[in-house]
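[1] Structural data only, the sequence is not supplied:
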């Protein structure tokens, strides 16, 4: 490892100690800090058009804020966002817009979420510096200061008419640390700037393989970690050849100006190529620990519907610790996970002001709870007021309070509101489906690549259709029968409706190899960032549905 790399990590760990103390203090005084955050947001935006319309300057307390500002959804902001895209100032906020975060659109249309420098800053210290500190404190005995790999990009999707960048929240954040990337991650900046997802992933793998002292693997979602290993398994012979000979496969779609630079950085490493070839020939179970003797952990978001990927990642990694560090959305960094090896998040009271709608609440009479009013075991929808111009905004996430960390609620993500199968009031959530799939996979020994679902009302009674890409030769009717039984167990309401014949048995449609790769390519063409690629668990897009049907076996 280089002196600069070690120095940077030592600096981050030291700074992380300060952020950790700040985190502890805020979780002790969570309500007071959340009210201070709200006052700060109102004050900063009081002279914006939105602030003037809602009389921000005269709001003295939370009661008045609730009276003057209604609960909102994205439809309430579109006209404001369009003005901001045209370059108009002081619309939702008085601060300049740094970029618009483009949401993935897995639950409906894609949204442009305004993001300011202040909005980035309040969450960055947690996502970067506190993450490093927590990992160091929990994994001190195995710790080393080697580089890691970060599966991300810094590609702008496009620009608004006034020249404001449009990108994923992750890509926007990456630009702010562009200068230090060469010292902490193995992938050259050119790889992160490439447009072709598959080629970029190949090169991420190649440059990680070149570094025998790799310390960790990181990606926004665990699905990208699984893609990393699967492409490695599929392309291992090409990777060995390129590392040994200092070449770059001609089939890679690399921008000409990047290919020249990357060729210079990929000078021949014949000894390393021989070592990794030997490990690949031994098979891919536990390959990560065999390729990189110093590797310590994987950092990525998992849990919820992402849990379907966990077992396969564990197979490749040799059960490396997986740390799901933060619960973040385009709108805000909502929570941090202080516990390596556990998936739950402590609500942050200074990144935004949060309200919580009890899920049993009627749409005609919505009430919200503050951070100090939540009950353990209860389920809530999150409402955000942030530093970038969203006020009492329903982000669509539903969480469960599982405890308290000091005086701040500890939450578990459950599902997105629009990611719900509900044909007969059974309310089948992502969590129900994920657990049923996990059990089905274990019973039938399935290797599930990915899946998506839809409600089918073309038959009576209605039923769920599961589109599944698997690496097995199992019959679809056997999978459907087992999955149906398991879903009856994970969602008792579904079981009751199945017993009463108000819902029909699940239908499984098996898909050809690489079908979901085609879906991902389509989503990227639509403007979804590679960083935010999430297969929609419920199909809302007609083109995706058409693609799945055309690729059925």
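    All right, it came through fine. What you see is a predicted model, and the numbers here were worked out from it, not measured in a lab. Numbers count the residues shown, from 1 in each chain.

[2] CA only for contacts and neighbour counts going forward, please
    Will do.

[3] Break down the stretch 351-500 of the chain into its strands, ranges please.
    Under the criterion DSSP state E, counting those that start in this stretch, strands of the stretch 351-500 of the chain are mapped to 353-358, 379-385, 393-405, 408-416, 448-456, 463-470.

[4] want to throw those strands into TSV with mean neighbour count?
    Formatted as TSV, the strands of the stretch 351-500 of the chain follow (neighbours: other CA atoms under 10 Å):
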stretch	mean neighbour count
strand 353-358	23
strand 379-385	23
strand 393-405	19
strand 408-416	22
strand 448-456	18
strand 463-470	21
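
[5] Would you format these as TSV with distance to residue 442 included?
    What follows is these, written out as TSV (distance: least, CA to CA, whole Å):
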stretch	distance to residue 442
strand 353-358	35
strand 379-385	29
strand 393-405	27
strand 408-416	22
strand 448-456	11
strand 463-470	13
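
[6] right, so of those strands, which gets closest to residue 231?
    With CA to CA as the measure, strand 448-456 is the member of the strands of the stretch 351-500 of the chain nearest residue 231 (12.4 Å).

[7] Give me the contact list for the closest one.
    For strand 448-456, contacts defined as CA atoms under 8 Å, 6 or more residues apart in numbering pick out 421, 423, 441, 462-471, 516, 535-539.

[8] again, but for stretch 274-285
    By CA under 8 Å, 6+ apart, the residues outside stretch 274-285 that reach it are 209, 233, 236-237, 240, 244, 287, 290-291, 315-318.

[9] helices and strands around the helix ranked longest in the chain, which ones?
    When the chain is parsed with DSSP state H, its longest helix is helix 3-28. When contacts are defined as 3 or more CA pairs under 8 Å, 6 or more residues apart in numbering; DSSP states H and E, helix 3-28 packs onto helix 131-138, helix 181-184.

[10] The last one: which residues count as buried?
    By neighbour count on 16 or more other CA atoms under 10 Å, the buried set for helix 181-184 is 181, 183, 184.

[11] circling back: of the contacts of stretch 274-285, which count as buried by neighbour count?
    Neighbour counting by 16+ other CA under 10 Å classes 209, 233, 236, 240, 244, 287, 290, 291, 315, 316, 317, 318 among these as buried.

[12] alright, now check it against this:
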């Protein structure tokens, strides 16, 4: 396997038969995402290979038994996509099942379809004709039992995009034509199969839902049969739980099913519907060889984040020797060839399933904001911000995103938090301004929930008052676009909790609308 550097991979096989089998056994799914495999052709560069067509198996039900043959079913399947293979349920004159399986090649853009129209086909049996209505996929009331994305932030970004562009989407559905706003060729090609005819009724239904003053519970209205939301809600993603609960009106449980990275799968959540604060992952020992580096004094202290490039073998603990309540950095050796690779995740042992350890994800190890000898981790910052943002709730406002950086341009230096705030109860143009005292209290609340070392340095004047800079709506989307344009994968993107990029800092500061400082010193005995 070779990384081609264009969001693509080149797979090489020892012989043609094995390569053909992999292609024929598709489609393939990797960590919840479709893997589009296309054969490479001689005299063609990797940039010329098209990935907009994907093979799928489709079940066709409801065909009358007396017209149930390959020829008639092929007519139906041809309305969906290019037919690759039709399986005949009749074997030696016996009916093995009451439906057909057809393998088709379909434009990948159809996966974006919300509620497809039914397609019409006419099949023949002698002098008789039948009009069959076969859904391309199940009707709206039977679809979308699961909503989700890899990270919670990506799902909220999709909701934000819909909130800002639903009028344009409805116009496209109503007219049956894709707006000129969409310029990407592959996207237009894929969506051309979705917008095959005008859908005024569907457009009216979506308009009725999306034009409400508040989008509280909008997910349940758009997808009334949805049962749960599947996404990562641990670590820094935990801050998005209130926003997801707002858009689902608290009616859809949040399921965090697994713990994984680009290196390998680490564990699964055997209680997927547990409260987000109680999510724990049971290690999958067959995914690789797992070792653990105790943090602090044999794993009892979380705050000792001193980095060592080479970890002495005698400090590593294997899977069966971890201790309940201790903190560790995970180290893995994988089948793909990584040897004692430090992932950079901090975990805490919270229990055992039989003899298999269960871990709670705490934070990324290398996220630290510091002015002097203080060291504020991602977990510390998240806990303090979680308490402070509750002060916004009486104002019908939500903190949807934040990041930080240590401002040392002046003496003493101080912590700066960038906050993007969503006003839930009214349209943006009629939102009430937040009271200055509330934002100042947010500043001091954050400080009083940071550790003792920070508060001591604040009281001695070594660190200045914490500052919250409120930014415009959409600022963190612009920040994501900045990092993606610099090569970050959109599927793996996560907000940096401590900004170190000068370009990112410049963008954030250009979006600041107002600033607030802590009005007093934090209490030492808090």
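    Great, that's in hand. Here the structure is a predicted model, which means the values were calculated and not measured.

[13] returning to what we had before: find the pair from the buried ones among the contacts of stretch 274-285 of structure 1 with maximum spatial separation.
    Among those, 244 and 315 lie farthest apart (CA to CA), at 26.9 Å.

[14] circling back: any chance of the contacts of stretch 274-285 of structure 1 in CSV, with secondary structure and distance to residue 131 of structure 1 too?
    Shown next, in CSV, are the contacts of stretch 274-285 of structure 1 (DSSP: H, G, I helix; E, B strand; the rest coil; distance: CA to CA, whole Å):
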residue, secondary structure, distance to residue 131 of structure 1
209, helix, 24
233, helix, 30
236, helix, 32
237, helix, 35
240, helix, 33
244, helix, 35
287, helix, 25
290, helix, 26
291, helix, 25
315, helix, 25
316, helix, 24
317, helix, 21
318, coil, 23
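
[15] Now for the most centrally placed residue in structure 2: which residues touch it?
    Taking CA atoms, centre = their mean as the criterion, residue 151 is the residue nearest the geometric centre of structure 2, at 2.4 Å. Counting by CA under 8 Å, 6+ apart, residue 151 of structure 2 touches 231, 232, 233, 237, 492, 494.

[16] If we use 7 Å, what do you get?
    231, 232 (CA atoms under 7 Å, 6 or more residues apart in numbering).

[17] same check, this time on residue 146 of structure 2
    Neighbours of residue 146 of structure 2 in contact, by CA under 7 Å, 6+ apart: 226, 227, 228, 229, 230.

[18] what's the closest of the helices and strands packed on helix 3-28 of structure 1 to residue 487 of structure 1?
    It's helix 131-138; of the helices and strands packed on helix 3-28 of structure 1, that one is closest to residue 487 of structure 1 (CA to CA) at 35.6 Å.

[19] which other helices and strands contact the closest one?
    Contact analysis of helix 131-138 of structure 1 by 3 or more CA pairs under 7 Å, 6 or more residues apart in numbering; DSSP states H and E lists helix 3-28 as its packing neighbours.

[20] roughly how far is the helix it packs on from the heart of the chain?
    Going by CA atoms, centre = their mean, to the nearest Å, the spacing between the C-alpha centre of helix 3-28 of structure 1 and its chain's C-alpha centre is 23 Å.

[21] burial of the equivalent of residue 510 of structure 2 over in structure 1, as a residue count?
    Aligned by TM-score structural alignment, residue 510 of structure 2 pairs with residue 550 of structure 1. A count of nearby residues for residue 550 of structure 1, using other CA atoms under 10 Å, gives 12.

[22] Residue 550 of structure 1 and residue 539 of structure 1: what is the separation?
    15 Å (CA to CA, to the nearest Å).

[23] same thing with residue 509 of structure 1?
    Residue 509 of structure 1 is 14 Å from residue 539 of structure 1, by CA to CA.

[24] circling back: would you reformat the buried ones among the contacts of stretch 274-285 of structure 1 as TSV and include distance to residue 203 of structure 1?
    Below are these laid out as TSV (distance: CA to CA, whole Å):
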residue	distance to residue 203 of structure 1
209	10
233	14
236	12
240	12
244	14
287	18
290	20
291	16
315	22
316	19
317	19
318	23
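
[25] which among those residues gets closest to residue 135 of structure 1?
    Nearest member of these to residue 135 of structure 1, counting by CA to CA, is residue 317, at 17.8 Å.

[26] contacting residues for the alignment partner in structure 2 of the closest one?
    Aligning on TM-score structural alignment places residue 317 of structure 1 opposite residue 248 in structure 2. Contacts for residue 248 of structure 2 (CA under 7 Å, 6+ apart) come out as 216, 217, 218, 219, 220.

[27] what do you get if the cut-off is 6 Å, keeping everything else the same?
    217, 219, 220 (CA atoms under 6 Å, 6 or more residues apart in numbering).

[28] give me every residue that touches the nearest residue to it once chain neighbours are set aside.
    Distance criterion CA to CA, 6 or more residues apart in numbering; nearest residue to residue 248 of structure 2, sequence neighbours excluded, is residue 217 at 4.2 Å. Going by CA under 6 Å, 6+ apart, residue 217 of structure 2 touches 247, 248, 249.

[29] how close does whichever residue in structure 1 pairs up with residue 217 of structure 2 get to residue 320 of structure 1?
    When structure 1 is aligned by TM-score structural alignment, residue 217 of structure 2 is paired with residue 286. Per CA to CA, residue 286 of structure 1 is found 9 Å from residue 320 of structure 1.

[30] Likewise for residue 513 of structure 1?
    Distance from residue 513 of structure 1 to residue 320 of structure 1, by CA to CA: 28 Å.

[31] Neighbour count: the two, which is higher?
    Taking neighbours as other CA under 10 Å, residue 513 of structure 1 and residue 320 compare with residue 320 leading, 19 against 15.

[32] nearest residue to the more buried one other than its sequence neighbours?
    residue 297 (5.5 Å).

[33] ok, now residue 399 of structure 1?
    In space, residue 399 of structure 1 is closest to residue 413, 4.5 Å off (CA to CA, 6+ apart).

[34] Tell me the spacing between the aligned residue in structure 2 for that neighbour and residue 152 of structure 2.
    Structural alignment (TM-score structural alignment) places residue 413 of structure 1 against residue 361 in structure 2. According to CA to CA, residue 361 of structure 2 and residue 152 of structure 2 sit 15 Å apart.

[35] all strands for the stretch 1-150 of structure 2, in order.
    For the stretch 1-150 of structure 2, the strands defined by DSSP E, counting those that start in this stretch cover 2-3, 9-10, 28-30, 33-35, 53-60, 82-87, 90-91, 94-95, 100-107, 118-125, 128-135, 146-151.
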